[in-house]
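1. Need coordinates for the following:
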Amino acid sequence: MSSRAERLTALRGWLQERGLSGFYLPRTDEFGSEYLPANAERAAWLTGFTGSAAVVVVLTEKAAVFSDGRYTVQLAAEVDPELFERRHLVEEPPSAWIAARVQPKARIGYDPMLMRRAEIARLRSALEPVQGELVALDTNPLDEVWIDRPGPPKAPVSLQDELYAGEPSAAKRGRIGGEVAEKGADALFVTAADSIAWLLNIRGRDIPFNPLCLSHLLLETDGRCRWFVDPDKLPTGFRLDNAVAVEPPSALAAALADQKGRRVFVDTTLVHEGYLLKLEAAGARLVTGDDPIVRAKARKNAREIDGAIAAQLRDGAAVSRFLAWVDAQPVGSIDELAAAERLLAYRQADPLFRGESFPAISAYGPNASLPHYRCSPETNRPLSGGALYLIDSGGQYQDATTDITRTVAVGAVPDEMKTHFTLVLKGHIAIDQALFPRGTTGAQIDALARLALWRHGLDFDHGTGHGIGAYLCVHEGPARISKAGNVPLEPGMILSNEPGFYKSGAYGIRIENLLLVEEKPAPVGAERAILGFRTLTLCPIDRRLIQLPLLSIDEIAWIDAYHARVLTSLRPLLSGPEAAWLEMNCARLGPA
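-> Now for the predicted structure:
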């Protein structure tokens, strides 16, 4: 079944045989992963769309793919408009699109293993005016019609040494189990792969870019747990402590059925509806709230912070080597794909490197105006000069996860680009220098990144920063710096600082460093404890794009101090032309 049209026809036939008017398909898997294993790429198989955010709706006569503003161009390039309408996930939610197009009493199927309870409630509410019915399916129809669907991943699991984890698994389990007991529950059910990886001090390779093993876990309040994992993933000699009972995935159904009369804690923003239905059917009492693992994982311990500092140093050296190489190439002699490959090669020289933390965004000229551009042979551009090159990339290292963006000039560029670059840099500095009381959320400081742009009638449509894991996911909750970031920032959290500006069809700018939240000395007369940031990322910011008249004396001082630190830190790791490049690019802006 090779064509998208044939696949869509087969799905509609399956639905018609069961008296269904349509099917609702979010792009996710049963674990809620951001990056998916091959067997869970149902949306991509059906529609051709490979973006990370998508909902697909198939009705009897119409179908649509929904994504957000990051992927407008990618939707147009990958999705056949003869088969699927291409819609904006926020401006026209799928639930509203369905309600406006279905007949009264329509029956819309969904896979409860792929949806959260709140999503289902919103969809059900939207169907009420047309007396529509949501039907929870026992099987996903895509799995039935996808004849050559790959099998589930079976990559080997490894232990994350306590040298990097900083705390034994038993201590983590005991502490989290105690929090579960305080919430009035008997056990915690976990499906998020990064939470399980952190709790057990394990890492895997089941999905691209994130070192995770897809599995399930039941944690008791005394720290004992049952880990449901494919035994083929466990290498010979793999051992956890005796309080971890390792069981095959086939044992999970019986384990959930055994929860009758017990109070099981679940985070309904993470655990999908199918599991909740199984627990409720078994007679378990659900205790709902925020999974305590999520916040504990976000607050890095001393050893994890040391790892982040060490990895950022090595990663900064690799990115600096790369930028020196880019500057040394004749204009127009390299392209986006070649540049990304060269950067990967520099990172691969590190013995602790374990892979990229996400697909590198290597974007020149108009391609950089797409915040989540993905380079391909069809879109690949040479770095031909007179424009900006944006490289957003990161690495997974045994001791940390990195994420860095630099925007650099290729040849002489117009003053407009320099102006916008400097405005973005002002926002970056404002976040870096922010001081705030405990309890402050990312939403409260997000505006600092935008003020300079706002004064010029400009803005950017993505968040300013996301949390980042410790050799885990490059996008980690619960905290973020964005208009919707409602979680207080706490010491030990590591977040990105990445304001940007994008001129459609022309160029894009983003400057990204990683920041550690830490306590700061209280000013004289302070009545509250004060937090702030420590910059972890070490790599020059392109001085050629900075317009000094737009900067304050304090902002110039910040840039000079940052570059002095970069120079002192990276100079021992570079030599020859690379060291000379570093010296030149860390030179002072202000008076000596």
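
2. going forward, measure contacts between C-alpha atoms and count neighbours the same way
-> OK.

3. could you pull out the strands for the stretch 51-200 of the chain?
-> Remark: strands assigned in the stretch 51-200 of the chain by DSSP state E, counting those that start in this stretch are 55-59, 63-67, 85-88, 107-110, 133-136, 158-159, 187-190.

4. What's the separation between G442 and P152?
-> 37 Å (CA to CA, to the nearest Å).

5. Compare neighbour counts for these two and give me the winner.
-> G442 (24 against 13; other CA atoms under 10 Å).

6. Surely that one is in contact with R480?
-> Yes. With contact defined as CA atoms under 8 Å, G442 reaches R480; the gap is 5.4 Å.

7. Stretch 240-254: how far from the chain's middle?
-> 29 Å (CA atoms, centre = their mean, to the nearest Å).

8. Buried residues, it. List them.
-> Using 16 or more other CA atoms under 10 Å as the test for burial, stretch 240-254 gives V244, V246, E247, L252.

9. ditto for stretch 180-200
-> So, applying 16+ other CA under 10 Å, buried residues of stretch 180-200: 180-181, 185-200.

10. Then stretch 7-15?
-> R7, L8, A10, L11, R12, W14, L15.

11. For the fifth one, which non-adjacent residue is closest in space?
-> To tie it back to what came earlier, the one meant is R12. Spatial nearest neighbour of R12, chain neighbours left out: T60 (6.6 Å); criterion: CA to CA, 6 or more residues apart in numbering.

12. What segments of the stretch 1-150 of the chain are helices?
-> With DSSP state H, counting those that start in this stretch as the criterion, the stretch 1-150 of the chain has helices at 4-17, 42-47, 72-78, 94-99, 117-127, 141-145.

13. Any idea how many residues pack against L137?
-> The number of residues near L137, taken as other CA under 10 Å, comes to 15.

14. Distance of the residue lying closest to it once chain neighbours are set aside relative to K418?
-> With CA to CA, 6+ apart as the criterion, L137 has its nearest non-adjacent residue at 5.4 Å, and that residue is D111. Applying CA to CA, the value for D111 to K418 is 49 Å.

15. cool, and E128?
-> 53 Å.

16. Could you also give me the structure for this next sequence, so I can compare it with the first?
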Amino acid sequence: MVEAGADTCTRSPTATATATASFFVSYLERRGRTLDLSFPIRNGGGSTRRSAVADGVPSTPLDAFIVPSEDNHQSEYVSDRDKRRAFVSGFTGSAGLALITMTEALLWTDGRYFLQATQQLSDRWKLMRIMEDPNVENWISDNLPSDAAVELTRGVYLLKWLKNGHKLQKKKRQKLVHLSVNLVDEIWKDRPAADIQPVHIQPFKFAGRAVADKLKDLREKLLKEKADGIIVTALDEVSWLYNIRGNDVSYCPVVHAYAIVKSDSAFLYVDKRKLSQEVESSLEESGIEVREYSTVDSDVSLLASGKLNSSVANVYHNQALVPRENVVNSEDIQKEVHSQAKSQKFGSIQIPAALLCIQD
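-> This next block holds a predicted model:
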């Protein structure tokens, strides 16, 4: 458990909230609109919508947008670069979710952080106490108009939000939408640069099992599930599976990376600048092809179509790239990889498993 106030952001909460407010105001004012609120998205009570997007980005009508705490890998503890919710709200606790509408800015967090949130949130924000106040899904349904469009920060949405989107659509024709860009990143002008930390191979005497043995067991599970491949997104699970370690998240020995494993091939998606020639050669000797981190989306699509091939002899947020009928959300495989990862000294990392299996 993390003590309240233990997390830090690269900016003070007050400066963060003030800067964020001015960014959103300036975007809409450059379109000839005069605004009184920090986070204007929609005209109150009207059908005319306003768009909070950066110059040069196609305008998308929104009624509200959601900024979760998690990164692309659904990690609770994230790098400074991924602290989007902290940047938007000024609240630096590890757990929380921000919802911003035309007239309100709300933040949900749990009991660990109630006191910290009251100290860090400005008077423009309303604290929503988890287990005491309505959850975000019910709040959207009860307070936003029918046919409302709610943007969910690109790259960090969970499977549960896809399910919630169906519920909102069915109940009030409300819908979750995804812009082609990450809205927060567009306005975060001094966002910390990616930290290039070296990747290390975990020695066998500490890993306890060779990568080849782990891949063999995983492929047996895939065969049992009649699945062609699996996408691993949780950082601790990727690190465990390929016996790699890093320092991309403070106090967590993990690497920002994805893994895809097929019956005849395995891939690691990582910023190659983090790999020495020795490390990359070691991975290739284990039958792992290293590809750039940014290519995972396109490779997920190739995997779904049966066209992902290796030159070497799930993702919740990538589910939209794969036809629904081709997705198997296998609890057996998920539990296997997750439990094995936790047993390898990753028990203190609260990162949910994120696995998808792809059928032919």
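
17. Contact partners for the alignment partner in the first structure of V270 of the second structure?
-> Aligned counterpart of V270 of the second structure in the first structure: V229 (TM-score structural alignment). Going by CA atoms under 8 Å, 6 or more residues apart in numbering, V229 of the first structure touches L214, S215, H216, V246, E247, P248, P249.

18. what residue of the second structure takes the place of the first one?
-> Translated: L214 of the first structure. With TM-score structural alignment as the criterion, L214 of the first structure matches H256.

19. and what of the fifth one?
-> With TM-score structural alignment as the criterion, E247 of the first structure lines up with R291 in the second structure.

20. what about that match, which SS state?
-> Secondary structure state of R291 of the second structure, per DSSP: H, G, I helix; E, B strand; the rest coil, is strand.

21. measure it to D110 of the second structure for me?
-> On the measure of CA to CA, R291 of the second structure and D110 of the second structure end up 38 Å apart.

22. try L62 of the second structure
-> Here the criterion is CA to CA. By it, L62 of the second structure lies 27 Å from D110 of the second structure.

23. who's more crowded, those two?
-> L62 (22 against 15).

24. okay but that one is in contact with A149, surely?
-> Yes. Here L62 of the second structure reaches A149: they are 5.1 Å apart, a contact under CA under 8 Å.

25. ok, for the match of E247 of the first structure, nearest residue in space, not its chain neighbours?
-> The nearest residue in space to R291 of the second structure (CA to CA, 6+ apart) is Y269, at 4.9 Å.

26. Just the element for the one you found, please.
-> strand 266-270 (DSSP states H and E).

27. Run a quick neighbour tally on E61 of the first structure.
-> 11.

28. err, K170 of the second structure, not the other one
-> Neighbours around K170 of the second structure, by other CA under 10 Å: 11.

29. From S141 of the second structure, how far off is it?
-> Counting by CA to CA - K170 of the second structure and S141 of the second structure are separated by 11 Å.

30. try I230 of the second structure
-> In terms of CA to CA, I230 of the second structure sits 34 Å off from S141 of the second structure.

31. Ok, F87 of the second structure next?
-> Taking CA to CA, one finds F87 of the second structure at 26 Å from S141 of the second structure.

32. who's more crowded, those two?
-> Per other CA under 10 Å, whichever of F87 of the second structure and S141 has more neighbours is F87, with 29 against 18.

33. who's in contact with the more buried one?
-> C9, R11, P13, T16, A17, T20, W188.

34. what's the matching residue for it over in the first structure?
-> Counting by TM-score structural alignment, the partner of F87 of the second structure is W45.

35. just Y316 of the second structure next, same as before
-> In the first structure, Y316 of the second structure lands on H272 (TM-score structural alignment).

36. buried residues in the longest helix along the first structure?
-> In the first structure, with assignment by DSSP state H, the single longest helix is helix 302-328. The neighbour-count check on helix 302-328 of the first structure (16+ other CA under 10 Å) flags 303-309, 311-326 as buried.

37. What is the subsequent helix or strand relative to that helix?
-> Helix 302-328 of the first structure is succeeded, C-terminally, by helix 336-348 (DSSP H and E).

38. so that next one matches what in the second structure?
-> Going by TM-score structural alignment: helix 336-348 of the first structure matches no residues.

39. who does that helix touch, helix- and strand-wise?
-> For helix 336-348 of the first structure, the packing partners by 3 or more CA pairs under 8 Å, 6 or more residues apart in numbering; DSSP states H and E come out as helix 302-328, strand 353-356, strand 361-364.

40. Out of those, which is closest to G174 of the first structure?
-> helix 302-328 (19.1 Å; CA to CA).

41. Give the closest residue to the residue mapped onto Y113 of the second structure from the first structure in space, chain neighbours not counted.
-> In the first structure, the residue equivalent to Y113 of the second structure is Y71, according to TM-score structural alignment. Computed as CA to CA, 6+ apart, the closest residue to Y71 of the first structure that is not its neighbour in sequence is G51, at 6.7 Å.

42. Count the residues that sit near the one you found.
-> With other CA under 10 Å as criterion, G51 of the first structure counts 21.

43. contacting residues for it?
-> Taking CA under 8 Å, 6+ apart as the test, what G51 of the first structure contacts is S67, Y71, Q74.

44. which of the residues you listed does the second structure keep?
-> Checked against the second structure using both residues aligned by TM-score structural alignment, their matches' CA atoms under 8 Å, those keep these contacts: Y71, Q74.
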